[in-house]
Structure formats: structure tokens, C-alpha cells
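Colleague: just a sequence and a predicted model for now, questions to come.
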Amino acid sequence: MIDLGYSLSRRFPDPPQTDYRTADVRALRHDLFCGDVYIADTETDRELSTAWGWVPVLDFAWALCDIVEQLDTDPRGSRSARPIHAELDFTESTDRMLFERRFGWVDVAADWMPVEEAPLTFNHAALRREARDFLHDLIADLADMHEGLADNAAVWALQARFPRI
């Protein structure tokens, strides 16, 4: 089972004058909602997590949904033996999360993992479902904390682009 989560940073708060209703995509993806994120395999009790405090958590959720769709470009889907690669790079560093899909399974690794450690492996369909659920749950949490965010047109478009499955 997949567990995706986040924590917001107290060291990097959002600017107090932010109007969340009109915040543009760049601000939503790169300037707001900083913290840490993790992806865990609850069956093996292993996780990949950041501990930097400055990762834009909405951008992580958004990028993860994009990546899961990018990994589904082969028309043969889960029958494809050809590996499909994607990466999520963290804007303020050289660190990356690496994704490889083959036969309906996705391996998730990171630059900061020890070389001898095996990647986390998830079913692609389950990862898609969990990534979208995480995105919607995160938006609901953030909208509860930040007045006007639920009325932001970019957030509406994001939720429409990646509906819950």
C-alpha cells in the first residue's frame, strides 16, 4: 500500500499579504506551502522523504500527478516491457526523485538514497489513484488553512485535470 504525506514548515511561512484567491500558478507551485513530503510503501515499511523544510508541497503533488500520467504514454500499458523514465527535480537543489515504469510497476528512487538500497515499487494504477487522492486531500487541507484558495481558478483547473479515480 502507498502512503503519501506532507508537513508544512514553520521556518518558511507563506507571505502574510498573500491573496490565495488570485495567486498565479508560479506562486502556487514554487513560492507557497513549503515543507516536506514523503512517499512510503506500508507493506515493506520503507519510505522516501525530504527533510529540507522548503519543498513546495502543492508543486510536489502536482508534479507527481503529471509524472504518473507521463509514465502511461506507452499504448501497450501494463503489457509494455520497455521501461519509461521520468524524474521529479526539486527546484532549489540538484536532488531528484526517479521513476521507472515497466509491466505496470513503477520503481521510485531518489538521488539521496544509498546506492545499495532498492527502489520502492508500486503498481502504476495504485500510484495514479493515490497521487490524485493526495492532491485533492492536500488542496482541501490547504483551502481550510488559507482563505480564498478554494476559489482560485488555477486550483479549480488542477482539480479538473486530475480528478479522483
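Modeller: Cool, the structure landed.
Colleague: CA atoms for contacts and neighbours, from now on please.
Modeller: Noted.
Colleague: excluding chain neighbours, what is closest to the residue nearest the centre of the chain?
Modeller: For the chain, the residue sitting closest to the mean C-alpha position, by CA atoms, centre = their mean, is Ala61 at 2.9 Å. Closest residue in space to Ala61, ignoring its immediate chain neighbours: Leu135 at 5.3 Å, by CA to CA, 6 or more residues apart in numbering.
Colleague: take the one below as the second:
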Amino acid sequence: MIDLGYSLSPRFPDPPQTDYRTVDVRTLRHDLFCGDVYLADTEADREVSTAWGWVPVLDFAWALCDIVEQLDTDPRGSRSARPVHAELDFTESSDRMLFERRFGWVDVEADWMPPEEPPLTFHHAALRREARDFLHDLIADLSDMHEGLADNPAIWDLQARFPRV
């Protein structure tokens, strides 16, 4: 079972004068909603998480959805033995989360994991479903906290691009 989660940092509050209805994509992805994120395998009781406080959580959710789709580019899908690689860069550091899909499974590891620790492994379809659910749940939470965010056209486009499955 996959668990995705986040916490917002009190150290990096969003500017109070922000008009969330009109804020642009770059600002949504890189300047707002900072905190920490985690991706956990609840059956193995293991996780990959950040503890920096400055990760843009909406950008993480958005990038994760992009990566899951990028991992699905082989026309043979879950029958493909050829590995497909993707990485999620954290813009304020050199740290990365690394993804590798082979057959229908995705291995997830991070630069900051101990080298002897094996990657987390998830079924691709389950990771797609959970990533999209996480994105929609995050948008709902952020929209409850920030007036006008749900009316932003970039948010509408994002939700339409990655509908719940």
C-alpha cells in the first residue's frame, strides 16, 4: 500500500497579499506552499521523505504525476523488460528522487537514502492512482486554506490533465 503525504512549513509562510486566483504557474510551482513530503510503503513500513521544510509541495505532487506518466511511455507497458528512468530534482539542492520502471513495477529511491537500503517498489498503476489522488487531495486542502486558489485557471488545467483514476 502506498501512502503519500505532506506538511506545510511555518518557517516559509505564503505571502499574505497573494491573489491565488491569478498567480502564475511558476509561482504556484516554486514559490508557494513550502513544507515536506513523503512517499511510504505501508506494508514494508518504509518511506522516502524530506525534512528540509522548503519543498514546494504542490510542485512535488505535480512533478510526481508527470513522472508517473513519463514512466509509461513504452508501448509494451507492463510487458516491457526495458527499464525506463526518471528523476525528480529538488530545485534548491542537488538531491533527487530516482524512479525506474521495469515490467509493471516502479523502484523509488533518493540520493539521501543510505546506499545499503533497497528502493521502495510499487506497482505502476497503484503509483499512478495514488499520485493523482494525492494531487487532488492536496489541491482541495490548499484551496480550503487559500481563498481563490480553486478559481485559478492553472489549477483547473492541472486537475483536468491528471484526473483521478
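Modeller: Nice, thanks for sending it over. Worth saying up front: this structure is predicted, and the values here are computed from it rather than measured.
Colleague: where do the helices sit along structure 2?
Modeller: 25-30, 57-70, 124-145, 153-161 (DSSP state H).
Colleague: please identify the most buried of those helices.
Modeller: helix 57-70 (a mean of 20; mean count of other CA atoms under 10 Å).
Colleague: my guess is the residue nearest to the centre of structure 1 contacts Ile139. True?
Modeller: No: taking contacts as CA atoms under 8 Å, Ala61 of structure 1 lies outside contact range of Ile139: 9.5 Å.
Colleague: from Leu120 of structure 1, how far out is the counterpart of Leu127 of structure 2 in structure 1?
Modeller: Leu127 of structure 2 maps onto Leu127 in structure 1, with residues paired by TM-score structural alignment. Per CA to CA, to the nearest Å, Leu127 of structure 1 is found 11 Å from Leu120 of structure 1.
Colleague: what does Pro16 of structure 1 give?
Modeller: Distance from Pro16 of structure 1 to Leu120 of structure 1, counting by CA to CA: 38 Å.
Colleague: neighbour count for the two, which is higher?
Modeller: Leu120 (19 against 6; other CA atoms under 10 Å).
Colleague: thinking again about what came up before, what sits against the residue nearest to Ala61 of structure 1?
Modeller: Applying CA atoms under 8 Å, 6 or more residues apart in numbering to Leu135 of structure 1 gives the contacts Leu58, Ala61, Trp62, Cys65.
Colleague: if I look at it, how far off is Ala126 of structure 1?
Modeller: 14 Å.
Colleague: what of Val106 of structure 1?
Modeller: Computed as CA to CA, the Val106 of structure 1 to Ala126 of structure 1 distance reads 10 Å.
Colleague: same deal with Phe90 of structure 1?
Modeller: From Phe90 of structure 1 to Ala126 of structure 1 the distance is 24 Å (CA to CA).
Colleague: repeat that for Gln70 of structure 1.
Modeller: Distance of Gln70 of structure 1 to Ala126 of structure 1, given as CA to CA: 15 Å.
Colleague: one more: Leu158 of structure 1?
Modeller: Distance from Leu158 of structure 1 to Ala126 of structure 1, by CA to CA: 20 Å.
Colleague: if we can go back for a sec, pull the contacting residues for the residue nearest to the centre of structure 1.
Modeller: Ala131, Arg132, Phe134, Leu135.
Colleague: nearest to Leu28 of structure 1 among those?
Modeller: Leu135 (13.1 Å; CA to CA).
Colleague: ok, the counterpart of Gly35 of structure 1 in structure 2 - contacts?
Modeller: Aligned by TM-score structural alignment, Gly35 of structure 1 pairs with Gly35 of structure 2. Going by CA under 8 Å, 6+ apart, Gly35 of structure 2 touches Tyr6, Ser7, Leu8, Ser9, Phe12, Trp52, Gly53, Trp54, Val55, Pro56, Val57.
Colleague: nearest to Arg96 of structure 2, of the residues you listed?
Modeller: For the contacts of Gly35 of structure 2, the nearest to Arg96 of structure 2 is Val55 (12.0 Å; CA to CA).
Colleague: the closest one against Asp31, yeah?
Modeller: No: Val55 of structure 2 lies out of contact with Asp31 (CA under 8 Å); the separation is 9.5 Å.
Colleague: the more surrounded of those two?
Modeller: Between Val55 of structure 2 and Asp31, Val55 has the larger neighbour count (other CA under 10 Å), namely 26 against 17.
Colleague: please tell me how far the more buried one sits from Arg79 of structure 2.
Modeller: 35 Å.
Colleague: alright, calling it a day.
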